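Asks: What follows is a predicted structure for the sequence shown.
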Amino acid sequence: MADDNPFPGENNTGHVWDGNLRELRNPPPRWWMLGLWASILFVAGYGILYPFWPTLDGYSKGLLGWTQIEEYQRGVARVEAVRAPFEDRIHGLTAAEILTDPELAQYTVASSKVLFGDNCSACHGSGGQGNPGYPILADDYWQYGGTPAKLVETITGGRQGSMPAHIDLLSAAEIDQLAGFVTALKSGEPGADDAWALFRAKGCVACHGQEADGAVARLPNGEIITVGAPSFRNGIWRFAPGGVDSARYTISYGVNQAGQPKTREAVMPNFGTGGRLGEQEIKKLAVYVHELGGGL
C-alpha cells in the first residue's frame, strides 16, 4: 500500500496496492439503494402482517392472524371434501367389490399410493419390487394367495413364516441333494427321481405340496390352499441371492426358529389387529397391492 496518493483529485480512500489498485468512495447505484430500502420495508411489513417477531412467550401473531397449520388444515379439508363421496362408497364394500367398479378402483389405487408408501414401501419397495430380503408384490406369485380377501387377511393379521432347521435332522449329503433339487426345479428342470423320493420321504410335501409348487390342496373352484411355503416351480427366490448356497442355508437353519441364531427371519407385522390401520385403509391397501400384481 502506498503512503502517498498517486491519484490526487480522485474520490478514493487513499489506500493503494500494487501501484494502481485502490478503494473508491463512489456511492452505490440508485437502483441498488432503492432495492435495499424496499426490501427493508417489505420485511417490516411482513413482520407486522404475519407471524414473525420473537417474543418472550413465543412470537408475534401478525395482524392477519394467518398460520401455516391453518392453511394446511384448509387444504386437507378441501381434499377430503373431494374424496368424501368415494370414501363413502368404499365404506360398505369389500376389496373384491371395489375392484368390480372401474371408477372406484381407479380412485382407490390413486388415493392409496401415499398409504402404501407410509406403511409398506420400506420393505416391499416404492413400486412393490421388493427390497432385498422381502417379497416382491409386483409379480404374479403369492405365497399366501393374492386374492383380495387373502390380501386383506395378510395385511390385517400379518404373516410369520416357519420352517424347521434341518441341520440336525438331515445329513450333509441329504441337505446338499435337496438344495440341488430346489435349484433345479427353480431353473425349470424336472428334478431327479431320487431327489423327488427324498423330498417326499423327509416330509417336505407337508408344506411345499406334492408337486413342490406350494399348494397343499386345490379346491374345485380353482382356489389353492397353502400354508405360505414357497413354490419351487418358479424362478423367484424368497431369500436373496438364491441358488444352491442360499437353498442349503435355508434348509440347514430354517426360518424363524427360536434358539437357532443362524435362522432366516421372515415376519410381516400385523396392521389391523395391532390397531395401526383401520378397516377402510386395509381394504384400500388390498386393492392397491392387488393391482400391483395380485391374483390366485
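Replies: Yep, it's here. Numbers count the residues shown, from 1 in each chain.
Asks: use CA for all of it now, contacts and neighbours both
Replies: Fine.
Asks: for the closest residue to Ser187 other than its chain neighbours, what are its contacts?
Replies: Once flanking residues are discounted, Ser187 sits nearest to Gly235: 6.3 Å by C-alpha to C-alpha, 6 or more residues apart in numbering. Contact partners of Gly235, counting by C-alpha atoms under 8 Å, 6 or more residues apart in numbering, are 186-188.
Asks: For these, which entry has the maximal number of neighbours?
Replies: Among the contacts of Gly235, Lys186 has the most neighbours (other C-alpha atoms under 10 Å), with 20 neighbours.
Asks: okay, pairing it with this:
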Amino acid sequence: MAHNNPWPDEGNTGHIWDEDIRELDNPPPLWWMLSFYAGFVMIVFYALYYPTIPWENSWFKGYAGWTQIEEYDEEVQVLQNWRKKRFAEQEEQLAALPVSEILKNEELKTYAVKTSKVLFGDYCAACHGAGGQGNPDFPVLADDDWLWGGKPAQIEASITNGRIGNMPARGMMGNLTDKEIDQVADYVIALSEGKGNEPAYAAGKAVYAKGMCLACHGPAGKPLAPTGATNFTDGVWRFGGDKADVIRTITYGVNVKKNGEPIKGTRLAVMPAFKDRLPDPEVNIKRLTVYVYSLGGGQ
C-alpha cells in the first residue's frame, strides 16, 4: 500500500496497492440505495401483516390473520383428501372384509401393513416397541410367543377389548412359604431349560402342584389354552427369567390389589381396550390386527 496518494483529488480513501489499484469512496448507485430503503419499508409491512410483535401475555396477530398452524392444517387436509381419493378402493375393502379375508388378499394385506406403521407407532410402540420387539415388562409381538393367542381373531379381540393379566400372590391359595417360593422358582426356571424332570427339582415340582400353578400354566409348564399365562417351557419370560424376577412374580402376583389399589411389588399387566381410543376403530383395528399378525409370523 502506497504511503503517498498520487491522486489526492480523485476521492479515493488513500488505500493503494501495486501502485495504481485504489479504493474509491464513491456513493452507491441510486437503484441500490432505493432498494436499501425499500427493505426498511418491507420490514414495517411484514411486521404489521404477519404475527411478529410480542406483547406482555400475547403477541400481535397481524392484519393478515395468518398462522403457520393454519397453513400446516390446510396442507395436511389437502394431503388427506388426496389419499382418501387415491386409496378409496382399498379402504372400502378393509371396511367390508373380515381380517381372515384381508390376509388372503396379498395386495390388500400389504396395503394394511404399510398403512399401519404410523398408527402402530402412535398407539402401540410405547409399550411394544417400534418394531414389536417389546419394551421392559411388556410383551414382544415379533417372537411367535403369544400369551392370549396369535390367531387373527384372538389378536383382534386383544386390540378391541384389551387384556388384564391375573396371577394370585403366593400361589392360588396364597399360602406358599418363602422356602416353597424359592423351590418352585427353581423348578419353573428348570422347566425353561428342559430340566424339569430332574430329581433336584422334585420339591419345586411338588410345590408347583400344591400352589395350583398347573391350573393356569399347565401340568408340564405349558398352558393348555392361551389365557395370558406364561409358557415356562419356551424360555420366553413376561417379566424376566432371573430367579429374583421369578420370585417376585410368585410372591406378589400380577395385578393383585388391596382396597382397590395394587399392592407393593405386584406386577402390572394391563392392556387397554382400543375400540374407543382409535380413530375409525372399525377399520383401524383390522389394520392393526393384520400388522401385528405379520410381526408374529402368523402363529
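Replies: Okay, I see it. Source: prediction; values computed, not measured.
Asks: Next, count neighbours for the aligned partner of Val109 of structure 1 in structure 2.
Replies: Per TM-score structural alignment, the equivalent position to Val109 of structure 1 in structure 2 is Val113. Using other C-alpha under 10 Å, Val113 of structure 2 has 19 other residues around it.
Asks: Give me the mean distance between the helix or strand hosting Val113 of structure 2 and structure 1.
Replies: Using DSSP states H and E, Val113 of structure 2 sits in helix 106-114. Following superposition, helix 106-114 of structure 2 is found to deviate from structure 1 by 0.2 Å on average (mean C-alpha distance after the TM-score superposition for structure 1).
Asks: How far does that helix sit from its chain's centre?
Replies: How far helix 106-114 of structure 2 lies from its chain's middle: 21 Å, per C-alpha atoms, centre = their mean, to the nearest Å.
Asks: ditto for stretch 102-116 of structure 1
Replies: Relative to its parent chain, stretch 102-116 of structure 1 has a centroid offset of 16 Å by C-alpha atoms, centre = their mean.
Asks: check contacts around the residue positioned nearest the centre of structure 2.
Replies: Centroid-nearest residue in structure 2: Ala125, 2.3 Å away (criterion: C-alpha atoms, centre = their mean). Counting by C-alpha under 8 Å, 6+ apart, Ala125 of structure 2 touches 131-132.
Asks: Repeat that for Tyr111 of structure 2.
Replies: For Tyr111 of structure 2, the contact set (C-alpha under 8 Å, 6+ apart) comprises Gln90.
Asks: quick one: secondary structure of the equivalent of Gly295 of structure 1 over in structure 2?
Replies: Taking TM-score structural alignment for the superposition, Gly295 of structure 1 sits opposite Gly298 in structure 2. Classification of Gly298 of structure 2 by DSSP: H, G, I helix; E, B strand; the rest coil places it in coil.
Asks: what's the neighbour count on Gly298 of structure 2?
Replies: Neighbour count for Gly298 of structure 2, taken as other C-alpha under 10 Å: 13.
Asks: Next, the contact list for it, please.
Replies: Per C-alpha under 8 Å, 6+ apart, neighbours of Gly298 of structure 2: 144, 150-151.
Asks: What of Leu119 of structure 2?
Replies: Going by C-alpha under 8 Å, 6+ apart, Leu119 of structure 2 touches Leu288.
Asks: For my notes, confirm it occurs in a helix.
Replies: Yes: assessed by three-state DSSP, Leu119 of structure 2 belongs to a helix.
Asks: so who does the nearest residue to Thr67 of structure 1 once chain neighbours are set aside touch?
Replies: Leaving aside its chain neighbours, Thr67 of structure 1 sits nearest to Pro51 (7.3 Å; criterion: C-alpha to C-alpha, 6+ apart). Contact partners of Pro51 of structure 1, counting by C-alpha under 8 Å, 6+ apart, are 59-62, 65-67.
Asks: can you map out the strands along structure 1?
Replies: Per DSSP state E, structure 1 carries strands over the ranges 12-17, 21-24, 54-55, 58-59, 159-160, 217-218, 224-225, 267-268.
Asks: Does the match of Val109 of structure 1 touch Ile285 like I think?
Replies: No: at 11.9 Å, Val113 of structure 2 and Ile285 do not qualify as touching, with contact defined as C-alpha atoms under 8 Å.
Asks: which residues of the stretch 51-200 of structure 1 fall in helices?
Replies: Under the criterion DSSP state H, counting those that start in this stretch, the stretch 51-200 of structure 1 contains helices at 68-91, 95-99, 102-111, 113-119, 121-124, 148-157, 172-186, 193-201.
Asks: Between these, which one is closest to Gly254 of structure 1.
Replies: helix 172-186 (11.9 Å; C-alpha to C-alpha).
Asks: mean per-residue distance, the closest one to structure 2?
Replies: Taken over the aligned residues, the distance from helix 172-186 of structure 1 to structure 2 averages 1.1 Å (mean C-alpha distance after the TM-score superposition for structure 1).
Asks: can you tell me what part of structure 2 that helix aligns to?
Replies: Alignment of helix 172-186 of structure 1 against structure 2: residues 178-192, by TM-score structural alignment.
Asks: distance between the matching stretch and the chain's centre?
Replies: Computed by C-alpha atoms, centre = their mean, the chain-centroid distance of stretch 178-192 of structure 2 equals 35 Å.
Asks: Residues contacting it, please?
Replies: Against stretch 178-192 of structure 2 from outside (C-alpha under 8 Å, 6+ apart): 170, 196, 201-205, 207-208, 221, 232-235, 241, 243, 246-247, 250-251.
Asks: For it, list every residue counted as buried.
Replies: 180-192 (16 or more other C-alpha atoms under 10 Å).
Asks: Could you tell me which of the contacts of Gly298 of structure 2 remain contacts in structure 1?
Replies: On the basis of both residues aligned by TM-score structural alignment, their matches' C-alpha atoms under 8 Å, what survives of these in structure 1 is 144, 150-151.
Asks: just curious, which of those residues is nearest to Glu23 of structure 2?
Replies: Nearest to Glu23 of structure 2 among these, counting by C-alpha to C-alpha, is Asp144 at 79.0 Å.
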